[in-house]
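Undergrad: dropping the sequence and predicted coords here.
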Amino acid sequence: MYQLEPIAALATAPGIGAIAVVRVSGEGAIAITNRLFRGKDLTQQASHTAHFGTLRNQQNGIIDEVLVTVFRAPKSFTKEDVVEISCHGSEFIIQQILRRLTQEGVRLARPGEFTQRAFLNGQFDLVQAEAVADLIASDSDASHRAALTQLRGGFSKQLKGLRQQLIDFVALVELELDFGEEDVEFAHRDQLRQLMLDIRRVLHPLIDSFSVGNVIKNGVPTVIVGKPNAGKSTLLNALLNEDKAIVSDIPGTTRDVIEDELFINGIRFRLIDTAGLREATDTIEAIGIERTQQKMREAALVVYLFDGLNVSPDDLQEVVNEVRSSGKPYLLVGNKLDAITDEKKQQLANIVGESVVWISAAKQTNLDELKTALSSRVRTDAAVQTGSAVVTSARHYEHLTGTDEALARAITGLDAGATPDWLAMDLRVALQHLGELTGEITTDDLLESIFSKFCIGK
């Protein structure tokens, strides 16, 4: 472990509050803080202890009464000496403390620099480091569980072990290159092939989980479409329990898309209300309908709402054919449940040949059934509830697929009797991807790109 120059930043959210925490980490962090502190001698205190006192300015005036917690290396988040100063949450006080620290030679931290130091000091690997940011940003039960699984090791620990086995085989394959004319084989080909197959068996569920992970992290773009006056805006308002969209009996009231978020069973749905699908009566409505069609193309889930009282069988069949042809997961929702007979419902259900969720948007009837149907269209719970690792990062997905493709080429070459130099080339590519994934191979640009997205103080 090593300690870099001392850095400091506000570790709690900016803004006025009851309490704020200023974090200091690096060489001399405890001694520097002690020079500002009036209370116990911090340099003589044990790790993981808290001490009450005051912080002083250069004129020995009191800045604030504070509680200082001492963490000694390597038993801290960064594995450096760390001090956390809990003060009152005044912006003025916070700035006075940071200013005083910088006067003593402490540098203000860059975004994510504390977590970056923790990674560089071996506190966790790069996948786990990125999970810290995901955990802070988690806004649903599913995203929280996914980030927590990654923070605790997720798939990275398993891949690191397999990567080390692959490194050992690559070393033997490359050793064969030194004895090329003697036709010796140090790396047993059957064992190498089995290892590559084992790694790919680990990779495939992770690669497949990215579609689920993307939903968990970014939410499910869910577009509500239908004919004018089907009740789309009323449904959006009912689901959100607020008057988000204008409701009117005049067809074509909604001219632009309206978006908001709804959490169902721990999953974030990005609900999008759209202009009614029909022949436009003016230029503005035409633009709105075009945007509706665009949102349908971009959506992960389409909710087609129809007026069960006034829809004709032919119109409904045409709609169903159009939704099916889009290739998107969809849900058929019949509105005005309170005004139609069971016979009419059965007739329409027979036409579409599949289940229809019946609701009354105006009277908010059967909305729980609709929410259940929505969540059933998004398959996330099984993977996340069991604690299985789910890939939520495009960077992770890129390296996992790169590894898998390199190993597939290596297996093909192995079966075709490829020479050790060709075999080693594909294996090196696989190792490069695995190393960049977990952070065993890094560049300054990569680290800068990852940690710059963190909040300052973390």
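TA: Arrived safely. Numbering: from 1, shown residues only.
Undergrad: only C-alpha atoms from now on, for both contacts and neighbour counts.
TA: OK.
Undergrad: how about the closest residue to Asn229 other than its chain neighbours, secondary structure?
TA: Once flanking residues are discounted, Asn229 sits nearest to Pro251: 5.7 Å by Cα to Cα, 6 or more residues apart in numbering. The three-state assignment at Pro251 reads coil, by DSSP: H, G, I helix; E, B strand; the rest coil.
Undergrad: what comes up buried for stretch 158-177?
TA: By neighbour count, with 16 or more other Cα atoms under 10 Å as the criterion, the buried positions of stretch 158-177 are 159-160, 162-163, 166-167, 169-170, 172-177.
Undergrad: next up, a structure to set beside the first:
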Amino acid sequence: MSTASYFSNKDTIVAVATAAGRGAIAVIRLSGPQAIIIAQSVFRGKDLRQQATHTIHFGTIRDGARLVDEVLISLFLAPHSYTKENVVEISCHGSDYIVQEIIKLLLKNGARLAQAGEFTKRAFLNGQFDLAQAEAVADLIAADSAKSHEVALKQMRGGFSAEIKALRGQLIHFASLIELELDFGEEDVAFADRSALENLIHELQRLIRNLLQSFALGNVIKNGVPTVIVGKPNAGKSTLLNVLLNEEKAIVSEIPGTTRDFIEDEISLEGITFRFIDTAGLRETQDKVEAIGVERSRQKIEEAALIIYLFDVNELSPAELGSELQALNTSGKPVLAVANKVDLARNLEPAAYETVVPVLYIAAADKVGIETLKQKLISTVNQGNLNTGSSTIVTNLRHYASLEQTNQALDAVLQGLAQGISGDFLAADIRRALYALGEITGEITTDDLLENIFSKFCIGK
């Protein structure tokens, strides 16, 4: 589907901008050249065509003589609106019936239903912001923790885009010099200082590597940390989950094997979302249902970013703990060894466990040591890098892939410089790097790329 068929700037589009479901109010958004005229055709109150931008007006929506609702209408005149077009927002009562009746009236008077993400797509195409900022709008809407909100807001305001544009600008300077050399090819003139270009490439790669390395952290901030609680049956995994979530999420029983499938929920700790997964106890069992649960537990270990190995300090010796951890096969993922039921411990010897692995000591049922465990979870994920400050963090897989492509193209430039290849080959590799960087901010786009990005937005945005 081409961009032209996906939408036309000549159309005036309409959609509900508030979440589906009954509420006190709903907001219906119009955008396009006829937005004010179409709204005026169903509105009884002040003449909207004579009003200033960023004003609100009370009146009624009517279908002929029939009263549909009392509303407030907000006006945003081009170019001083989200889309840089005329925008009208109708705040009506939140009845689904009222919303649908108003939208039907607007459609009858010349509007059409908006596609997913079409308001933001118009904002991008009209130069309100670049593509990376547009994608950050969706991230901001989806943000469910303080850190994900912080990063999305920073990217929406152009922090990431500014860094990418600075990198691209430096490359464009050298690309233009090399292209100039090609114009004077017969005269064997060198405008681009090769050593300066090499130094620039090394500096750009250093910055790009930092951005690429930030993606692991960005993914954690955006999607949360999948944290699996594993251990033998009756170690207290379900009790720990309930305490961490501060609710009775999992069934707690002294009978081993009570949890036969995984139970999942999430909390936010200092702005980071942790998705805790309580799994079936790891043991050999003849019970077919429990065996399926154990297998699923091992699958969750594979998918986890962080593992809590919980054990009953009264049931597992230091040597057995070492064997259990070795058998987990965690592929280098961070594992927190947590000793539970220390309140019931007989002759507890922490030093013996410490010779195997660092251990945290808790009594989950009495909430002893839980705050220490939470701080350890945060520090394990944090590793001193979570306070973003002014640094840029990559959270988008598309951006990560484009940065990888840029880095590969720059590698080719360095290889070409080392081999002394001609300027036309250097220019080709530099153009490849510029193309990949341009895809991030939307300076280089395709119809398919735009459709893929904006189709994931909600309809009213």
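TA: Great, that's in hand. Only a predicted model underlies this, so the values are computations on that prediction, with no experimental measurement involved.
Undergrad: TM value for the aligned chains?
TA: TM-score for the superposed chains, counting by TM-score structural alignment, normalised by the length of structure 1: 0.95, backed by 454 aligned residues with a Cα RMSD of 1.8 Å.
Undergrad: coming back round to it: looking at the buried residues of stretch 158-177 of structure 1, which are in helices?
TA: 159-160, 162-163, 166-167, 169-170, 172-177 (DSSP state H).
Undergrad: identify the farthest-apart pair in those.
TA: Maximum pairwise distance among these (Cα to Cα): 26.9 Å, between Leu159 and Leu177.
Undergrad: please tell me how far the counterpart of Lys165 of structure 2 in structure 1 sits from His433 of structure 1.
TA: Matched by TM-score structural alignment, Lys165 of structure 2 corresponds to Lys160 in structure 1. Using Cα to Cα, to the nearest Å, Lys160 of structure 1 is found at 12 Å from His433 of structure 1.
Undergrad: which residues in the stretch 301-450 of structure 1 form strands?
TA: Remark: strands assigned in the stretch 301-450 of structure 1 by DSSP state E, counting those that start in this stretch are 301-307, 330-335, 357-358.
Undergrad: can I get those strands in a markdown table with mean neighbour count?
TA: Listed next are the strands of the stretch 301-450 of structure 1 as a markdown table, based on neighbours: other Cα atoms under 10 Å:
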| stretch | mean neighbour count |
| --- | --- |
| strand 301-307 | 23 |
| strand 330-335 | 22 |
| strand 357-358 | 20 |
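Undergrad: of all those, which one is nearest Glu181 of structure 1?
TA: strand 301-307 (60.3 Å).
Undergrad: next, the buried residues of the longest helix along structure 2.
TA: If you go by DSSP H, structure 2 has its longest helix at helix 194-223. Neighbour-count burial for helix 194-223 of structure 2 flags 197-198, 200-201, 204-205, 208, 211-212, 214-215, 217-223 (criterion: 16+ other Cα under 10 Å).
Undergrad: ok, now which ones touch the closest residue to Asp130 of structure 2 other than its chain neighbours?
TA: Leaving aside its sequence neighbours, Asp130 of structure 2 sits nearest to Thr441 (Cα to Cα, 6+ apart; 5.3 Å). Counting by Cα atoms under 8 Å, 6 or more residues apart in numbering, Thr441 of structure 2 touches Asp130, Leu131, Ala132, Gln133, Ser161, Ile164, Lys165.
Undergrad: inside helices: which ones of those residues?
TA: Checking the contacts of Thr441 of structure 2 against DSSP H, those in helices are Leu131, Ala132, Gln133, Ser161, Ile164, Lys165.
Undergrad: closest to Ser148 of structure 2 out of the residues you listed?
TA: Comparing those against Ser148 of structure 2 with Cα to Cα places Gln133 closest, at 14.6 Å.
Undergrad: counterpart of the closest one over in structure 1?
TA: Aligned counterpart of Gln133 of structure 2 in structure 1: Gln128 (TM-score structural alignment).
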